[in-house]
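> Quick one, structure for this:
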Amino acid sequence: MPSVSRRYATGQNRFERPSGRANNELAAPVVLMVSGGADSTALLVLAVTSTLDIDDGRGRSRIARERLHVLHVNHELRGIDAEEDEEFVSDLARRYGIPCTIRRVDIAARAASTDGNVENAGRIVRYAEAARLANELSASFGTPRSAARILTAHTADDRAETFFMNAIRGTGAAGLSSIPRRRNRIVRPLLDCAHNELCDLLRMRGIVWREDEGNANTRYLRAFVRHEVMPVVEHRNPHVVASLANTCDILSDEDAYLTSVAARTLRKLVRREGLGLVVIDAARLAATEVALARRMVRQALLGVCSELRLEARHVARVLELVAAGEGATTVPLGVEARVEHGLLVIRSRQALPAAVAAWLEVPGRLPLSDGRVLAARLHLVPPGDVCAYARSHALEWVGQSVLLDAAAVGIDPVQGGRLWVDVAHAGDVLCPLGMHGQSKKLSDLLGEAHVPVEERPLVPIVRTSPTGAVVWVAGIRADERAKCVPATSQLLELSLLPAP
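Okay, here's the model as predicted:
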């Protein structure tokens, strides 16, 4: 591996503005994530004094100092040591004349409220704070958010360690690709540098850095790989870090291609999607080549919750359910995958809005928690066959609106009234329209309509009162006893309207 001095010490300004690039994009903010360790200290020094490739089309070039901004996140985990890290980074930024933002976050509390993983919680918070700062700076600079850059100090050593960490956890090609050189606005310009080279650079310049004693605690997986695994591997192959860098680049290129193919295929299989929810054709997914199916499931899970720390076993379990045609499983952070009625439903905890329980005035409208609206109004009976008129209305509205006999459900033709709307309850029965008075359990009706169990609380059930008979299972079936008959004198129209 070439030396750091040859890579960074030239000091030449290779600023060449690419044709067609807007001036304000080249003036966009560059956030340096600095912890105070050797690698991030070197990142700050090199960003100020030398050239870096931040993937903005200019290659290796100097970054205008007014674009630079340091971010330090104090995790509040190490007491006085964390305070001293914060002070060190502030002083270092001040020495080079770079603005510095300090963010303090109780990572232990954050971890306790999720999966208990302190390392994961810290990572999520750091990137969230970096994104927030980049957005704030972009607004003040008057530049597009997409033009901002967030630089991290990941090195070739970090990449090799992450390769082994992901292999130990269990992963696919994406995990074995390890740390990417760029993901959206996040760029790792030191990914070809070894940690020892950066330490040598700092020593040559007489710059000290902070050491985190926690990095030696092999209870954490990264420390275990760094201190227990890497020395053994390097004893067998002293150039393993460079070898793995090449391997990761190859895997990353191939993974990017297969990911794009999987994304195109997944779009064809999606039957419904929303915030924290995606519904996929399970039969077609089961018929897809397993190499693509794995990626499609992974993309779907991450689309529902981008913070998931997926392992190969999580994706494999979902595919097992798809092959079986039924069943459910939960992956980290409470995301559920369920196969039912030929569909794979993936949802987060926040996907389901609250169930409804309220009066619907007649005439009137009742907003539902998912944005839809339940509407009721009265109509005069038109000339001709009222029963045929009601049937044609239901066909035209594909069951999303029905015409019922107002008197049969207790609605006064002059003064109107009100109906109770809530959800299905255990033991509910009705006489579905078209079954000539035969009763059926409401749960069986919903099952025959292929409504997933977890979505049934979202189906509005219209009743004569909180304890009264079912009038309409909204969007599915009316009750036989509420249908229009030749003697009907007033029509009640109930409609389930989509969200605006």
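> C-alpha only now, for contacts and for neighbours.
Will do.
> how about the helices of the stretch 401-500 of the chain, start to end?
Secondary structure of the stretch 401-500 of the chain (DSSP state H, counting those that start in this stretch): helices at 442-448.
> what's the span of stretch 472-486, first residue to last?
Its first and final residues considered, stretch 472-486 spans 20 Å by C-alpha to C-alpha, to the nearest Å.
> contact partners of that stretch?
Contacts with stretch 472-486, where a contact means C-alpha atoms under 8 Å, 6 or more residues apart in numbering, come from 385-387, 390, 399-406, 408-409, 430-437, 449, 459-463, 470-471, 491, 495-496.
> one more time with 7 Å
Defining contact as C-alpha atoms under 7 Å, 6 or more residues apart in numbering, one finds that stretch 472-486 is touched by 386-387, 390, 399-400, 404-405, 408-409, 430-434, 436-437, 459-462, 470-471, 496.
> Likewise for stretch 392-408?
Applying C-alpha under 7 Å, 6+ apart, the contact partners of stretch 392-408 are 390, 413, 474-476, 482-484, 488, 490-496.
> ok, which pair from these is furthest apart?
Pro413 and Ile476 (25.3 Å; C-alpha to C-alpha).
> ChimeraX command to pick out the buried ones of the contacts of stretch 472-486?
Selection of the buried residues among the contacts of stretch 472-486 in ChimeraX, burial being defined by 16 or more other C-alpha atoms under 10 Å:
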select :386,387,390,399,400,404,405,408,409,430,431,432,433,459,460,461,462,470,471,496
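> Identify those among the contacts of stretch 472-486 that sit within strands.
The members of these that map onto strands under DSSP state E are Leu404, Asp405, Leu430, Ile461, Val462, Val470, Val471, Leu496.
> and of these, the nearest to Gly170?
Ile461 (45.5 Å).
> if I pick the closest one, what's in contact with it?
With C-alpha under 7 Å, 6+ apart, Ile461 has these contacts: Val421, Asp422, Val423, Ala424, Val470, Trp472, Val473, Ala474.
> Here is the second sequence; please produce its structure so I can put it next to the first one:
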Amino acid sequence: MLQKFKNHLLRNFQFLNGKKILLATSGGKDSMVMVHLFRQLDYKIGIAHCNFQLRGMESFEDQNFVHEYATAHEIPVFITQFDTKAFAEDYKLSTQVAARELRYNWFYELLETEKFDYILTAHHADDNLETFLINFSRGTGLEGLTGIAEQNEKVIRPLLAFSQDEMEEYAGLNSIQWREDSSNASDKYLRNKIRHHLVPMLKELNPHFLSSFNKTQTYLQEAQVMVEDASIMIYQQVAKQEEDTIYFDLIKLKKLPNYKSYLYQWLKEFEFSAWDDIYDLVESQSGKYVYSHEFRLLKDRDSLILSPINFVNEKEEYFIAEDQKEVKIPLNLSFCKVADINNVSNKAIFVDADKLQFPLVLRHWNEGDSFQPFGMNGKSKKVSKLFKDEKLSLIEKENLWLLSSDDEIVWIIGLRQDERFRIDDTTKNILKIQL
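Sure thing, here's the model as predicted:
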């Protein structure tokens, strides 16, 4: 196995040569085999061990075992302890998910503080098979069937090409000592049920099952790459991004024979889970939306609009004094006296300064707001009607600010000035307000 492992590294992970690598080591057979292999190949290694304090004294015996091994072989060792159960309760996580978050957060800290280049874990081919079967049993898309990735950024799994049998044989031939995790014998967890009962049955039905599975995984991974390539090509035709907001053209989207699959590919990274609700948005009325933890997908006429959640505080107000020349929050506005009107645009207005009552107020619009649009000879109009005429989306409405004087709207900023503050023949002081 050592020569096969050496060839595997040269073929797939040659970039590890000369790098400083951190081996995640539980003290179990798989991680101790990984440490032994890298010791034989003279890599620059360190060992990282997490004590999750989930198995009483057994957890501390694992910790001592790893520490003594590293010390005996003069390997730099880093050990930490976690109150995993308390963390899981505080953040409403399962114990397994809590342990994973704690482990990888600490690993990445070690990369920074101890200047390691990569984190290596001892996942092998049987682990990959178990993960496939877990995902398959719970219902998953193609991505969930492609198994454990050999590399995710700085995390590398160099043993995925090797079976549990190969690991056991290598450990026996090299008299490798390890700690047995008593929880591995329990059928409490789904992974253990699959490991103890389903996988042996599959291997009994087909002695070459693991080899056949590895081929299937390769085909699935190749298919996933094709899906991602097609997804990128179609995205460029259907989506348009403006700053942190993405607009999906529904007319183009609905012409696709399988648009739900494309929506899934594009939106999964934003941690949506209510997929049926998302698919229903396509045919829903405007104004309907679906939330993920940090994002909102909004149906607006012929578009789906994806944006970060922006919880607007309708009571939020900012006051501007008469002598103030500029404001920077919540948006950049400048105020200056000018002799005449020039460069008129929706980004600047010119008002009669003597008609203003200070302090001016910057605020969001409210239902019932009305104003007198510039050029309409004093006729009143609801702000909500202007929004409808301008075909503004909910997100655009939320992001608009009003500038008011003594409860009268001076400017719907970037959109329309109020008639009441316009310059006329009697104006003596012209104030330019610019966005």
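> Got a TM-score for the pair?
For these two chains in superposition, a TM-score of 0.84 is obtained (TM-score structural alignment, normalised by the length of the second structure); 431 aligned residues with a C-alpha RMSD of 3.5 Å.
> picking up where we left off before, ok, so of the contacts of Ile461 of the first structure, who is nearest Ile107 of the first structure?
Using C-alpha to C-alpha, those come closest to Ile107 of the first structure at Val423, 39.7 Å.
> For His195 of the first structure, what is the corresponding residue in the second structure?
By TM-score structural alignment, His195 of the first structure lines up with Gln164 in the second structure.
> Show the contacting residues for its match.
Gln164 of the second structure neighbours (C-alpha under 7 Å, 6+ apart): His124, Asp126.
> For it, give its distance to Gly28 of the second structure.
From Gln164 of the second structure over to Gly28 of the second structure (counting by C-alpha to C-alpha), the distance is 13 Å.
> Then Asp406 of the second structure?
Distance from Asp406 of the second structure to Gly28 of the second structure, by C-alpha to C-alpha: 73 Å.
> Which one's more surrounded, those two?
Neighbour count, other C-alpha atoms under 10 Å: between Asp406 of the second structure and Gly28, Gly28 has more, with 16 against 12.
> Helix or strand: which one has the closest residue to Val66 of the second structure other than its chain neighbours?
Nearest residue to Val66 of the second structure in three dimensions, chain neighbours excluded: Gly27, at 5.7 Å (C-alpha to C-alpha, 6 or more residues apart in numbering). Assigned by DSSP states H and E, Gly27 of the second structure falls within no helix or strand.
> which residues does Gly27 of the second structure contact?
Asp62, Phe65, Val66, Trp178, Arg179.
> when you align them, which residue in the first structure goes with Asn51 of the second structure?
Checking TM-score structural alignment: Asn51 of the second structure goes with Asn74.
> and the gap between the nearest residue to its match once chain neighbours are set aside and Thr114 of the first structure?
Take Asn74 of the first structure and drop its neighbours on the chain: the residue closest to it by C-alpha to C-alpha, 6+ apart is Arg104, 4.7 Å away. Separation of Arg104 of the first structure from Thr114 of the first structure (C-alpha to C-alpha): 19 Å.
> and if you look at Ala482 of the first structure?
For Ala482 of the first structure relative to Thr114 of the first structure (C-alpha to C-alpha), the value is 49 Å.
> which of these two has more neighbours?
Ala482 (23 against 14).
> What's the match for the more buried one in the second structure?
Using TM-score structural alignment, Ala482 of the first structure pairs with Phe421 in the second structure.
> how about the strands in the stretch 251-400 of the first structure?
Along the stretch 251-400 of the first structure, the stretches classed as strands by DSSP state E, counting those that start in this stretch are 270-274, 277-281, 327-331, 335-340, 343-347, 358-362, 364-367, 373-380.
> now do the stretch 1-150 of the first structure
30-33, 68-74, 100-104, 149-151.
> Kindly reformat the ones you listed as a markdown table and extend each row with mean neighbour count and distance to Asn135 of the first structure.
Below are those laid out as a markdown table (neighbours: other C-alpha atoms under 10 Å; distance: least, C-alpha to C-alpha, whole Å):
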| stretch | mean neighbour count | distance to Asn135 of the first structure |
| --- | --- | --- |
| strand 30-33 | 24 | 10 |
| strand 68-74 | 23 | 12 |
| strand 100-104 | 16 | 14 |
| strand 149-151 | 26 | 10 |
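> Now do the closest residue to Met1 of the second structure other than its chain neighbours: how many residues are near it, please.
Of all residues beyond its chain neighbours, the one nearest Met1 of the second structure is Tyr170 (6.7 Å), with distances taken as C-alpha to C-alpha, 6+ apart. As a burial measure, Tyr170 of the second structure scores 17 neighbours (other C-alpha under 10 Å).
> Confirm that Tyr170 of the second structure sits in a helix.
Yes: applying DSSP: H, G, I helix; E, B strand; the rest coil, one finds Tyr170 of the second structure inside a helix.
> Which one of the contacts of stretch 392-408 of the first structure is nearest to Val339 of the first structure?
Ile476 (21.3 Å).
> Distance of that closest one relative to Gly399 of the first structure?
Ile476 of the first structure is 6 Å from Gly399 of the first structure, by C-alpha to C-alpha.
> And for Ala469 of the first structure?
20 Å.
> what do you get for Cys100 of the first structure?
60 Å.
> again with Val362 of the first structure
For Val362 of the first structure relative to Gly399 of the first structure (C-alpha to C-alpha), the value is 20 Å.
> Repeat that for Arg463 of the first structure.
On the measure of C-alpha to C-alpha, Arg463 of the first structure and Gly399 of the first structure end up 17 Å apart.
> Ala121 of the first structure now?
The value you get for Ala121 of the first structure to Gly399 of the first structure, if C-alpha to C-alpha is used, is 47 Å.
> what's the burial count for His73 of the second structure?
9.
> residue contacts, it?
With contacts defined as C-alpha under 7 Å, 6+ apart, His73 of the second structure has no neighbours.
> cool, and the one 10 residues further on?
Going by C-alpha under 7 Å, 6+ apart, Asp83 of the second structure touches Phe52, Gln53.
> for the one 5 residues further on, same thing?
When contacts are counted by C-alpha under 7 Å, 6+ apart, Ala88 of the second structure touches Ser94, Thr95, Ala98.
> Would you mind checking those residues for buried ones?
Thr95, Ala98.
> Which residue in the second structure aligns with Thr162 of the first structure?
Thr162 of the first structure maps onto Thr131 in the second structure, by TM-score structural alignment.
> Mind giving me the packing neighbours of the longest helix along the first structure?
Counting by DSSP state H, the longest helix found in the first structure is helix 240-269. Identification of packing neighbours for helix 240-269 of the first structure by 3 or more C-alpha pairs under 7 Å, 6 or more residues apart in numbering; DSSP states H and E yields helix 156-169, helix 173-176, helix 290-304.
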